[in-house]
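**Q** Predicted model and sequence below, questions to follow.
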Amino acid sequence: MIKYALTCDHEHAFEGWFGSSADYDDQHARGLLECPVCASKAVRKQIMAPAVAGTRKTVQDERAGPPQAMMMEALSRIRRHVEENFDDVGDAFAKEARAIHEGRSEERGIYGQATPKEVRELLEDGVPVAPLPPEPPKKTQVN
């Protein structure tokens, strides 16, 4: 696994894990990379120093498990919690999030779909929004 420090055209910094450098290049070329903050598809690698792996494992390393598996499990739990406890407002997400923020609608957790433009406008207006973690890939889709 390779961890890249990534950034979008709005300078949101985040990390991405890839099976190989070629996997990053392929996903980038197909437009599959997206900023988790604003959903921008204009994503690029940040300059980073290479990580040098040691030869000895610590006890903590052995107990923790693979970082990607732990991250995918945590993201799956977050998504499951949102789907079970929040209202799905579908493509009316931007309208409903703004109404809740302005006090015109009942305060509650919601999720749904919004365009990158709608997300940018909500963020610019101070409406707190965050992307829902993606569904975990099926075992047959993992390389």
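**A** All right, it came through fine.
**Q** For the rest of this, base every contact and every neighbour count on C-alpha atoms.
**A** Will do.
**Q** For the helix ranked longest in the chain, which outside residues touch it?
**A** Taking DSSP state H as the assignment, the helix of the chain that covers the most residues is helix 67-85. Contacts to helix 67-85, defined as Cα atoms under 8 Å, 6 or more residues apart in numbering, come from residues Trp17, Gly109, Tyr111, Leu132, Pro133, Pro134, Glu135, Pro136.
**Q** and if you look at stretch 100-116?
**A** The contact list for stretch 100-116 (Cα under 8 Å, 6+ apart) reads 38-40, 82-83, 85-94, 96-97, 99, 127, 132.
**Q** are any of the residues you listed buried, and which?
**A** Buried by 16 or more other Cα atoms under 10 Å: Cys38, Ala39, Ser40, Val82, Asp88, Phe93, Ala94, Glu96, Ala97, Val127, Leu132, out of these.
**Q** Just the ones of the contacts of stretch 100-116 in helices?
**A** Among the contacts of stretch 100-116, the members falling in helices (DSSP H) are Val82, Glu83, Asn85, Phe93, Ala94, Glu96, Ala97, Ala99.
**Q** take a look at this one as well, against the first:
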Amino acid sequence: MIVFDLICRAGGHEFEGWFGSSDDFEHQQAAGLVDCPVCGSSSVYKAVMAPNVGIKSNQRTSSRPASSKQAEHLHPAEGGQAMTKAVPIPPEYQELVDKLAKAQAKILEQSQWVGGDFPEQARAIHYGEKKAAPIHGTATVDEVAELEDEGIDVMPLPLPVTPPKAQN
């Protein structure tokens, strides 16, 4: 996953968006799926960003270990890179993100990871071919649109999820 700082052209609102890749952002933006959370405008563009590049591992001293917060945001299994504009996050926002992450983790404990089979599994549950159960996985924008056209309720997760097999 990659996080972009985004700016709303209509109101100048700044916010973050998580995407699978830069191409994923471009496709979602072209389809009008990227909206400003403040005013709802779909006229959104990426802010200029600099990569968060740490010092080389052979130059790290024992007095300056890698931050566990930095490590949490890297998803090497998915080819992601941590990005930042080096703007400090206000403590109240960090507290909200932490609470959201805990709530999502609790919800996912009760849900089964189905990976890329999500659209097929969701259909099987919807049409009664499989016992109803909470599931989560991945789906393309087109697959989500098809599910919604069929009347199947789906919801994106607010924070990225590392597939179970990619976790340590």
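**A** Happy to help now that I have it. Just so it is clear, the structure is predicted and the values come from calculations on it, not from any experiment.
**Q** And the TM-score between them?
**A** Here the TM-score for the pair of chains, by TM-score structural alignment, normalised by the length of the first structure, is 0.52; 98 aligned residues with a Cα RMSD of 3.7 Å.
**Q** about what we covered before: could you identify the buried members of the contacts of helix 67-85 of the first structure?
**A** Using 16+ other Cα under 10 Å as the burial test, the contacts of helix 67-85 of the first structure include Trp17, Tyr111, Leu132, Pro133 as buried.
**Q** Would you mark the buried spots in the longest helix of the first structure?
**A** Buried positions in helix 67-85 of the first structure, judged by neighbour count with 16+ other Cα under 10 Å: Met72, Leu75, Ser76, Arg79, Val82.
**Q** before we move on, back to that, I'd like the ones in helices among the contacts of stretch 100-116 of the first structure laid out as CSV, including distance to Asp26 of the first structure.
**A** Shown next, in CSV, are these (distance: Cα to Cα, whole Å):
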residue, distance to Asp26 of the first structure
Val82, 31
Glu83, 30
Asn85, 36
Phe93, 31
Ala94, 31
Glu96, 36
Ala97, 34
Ala99, 39
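**Q** Need the max-distance pair from these.
**A** Within those, Glu83 and Ala99 form the most distant pair, 20.6 Å apart (Cα to Cα).
**Q** before we move on, the earlier item: could you dump the contacts of helix 67-85 of the first structure into CSV and include secondary structure and distance to Glu118 of the first structure?
**A** Shown next, in CSV, are the contacts of helix 67-85 of the first structure (DSSP: H, G, I helix; E, B strand; the rest coil; distance: Cα to Cα, whole Å):
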residue, secondary structure, distance to Glu118 of the first structure
Trp17, strand, 27
Gly109, coil, 18
Tyr111, strand, 14
Leu132, coil, 15
Pro133, coil, 18
Pro134, coil, 19
Glu135, coil, 22
Pro136, coil, 25
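**Q** Identify, from those, the entry nearest to Leu122 of the first structure.
**A** Among the contacts of helix 67-85 of the first structure, and counting by Cα to Cα, the member closest to Leu122 of the first structure is Tyr111, at 13.9 Å.
**Q** In the second structure, what sits opposite the closest one in the alignment?
**A** If you follow Tyr111 of the first structure across to the second structure using TM-score structural alignment, you land on His136.
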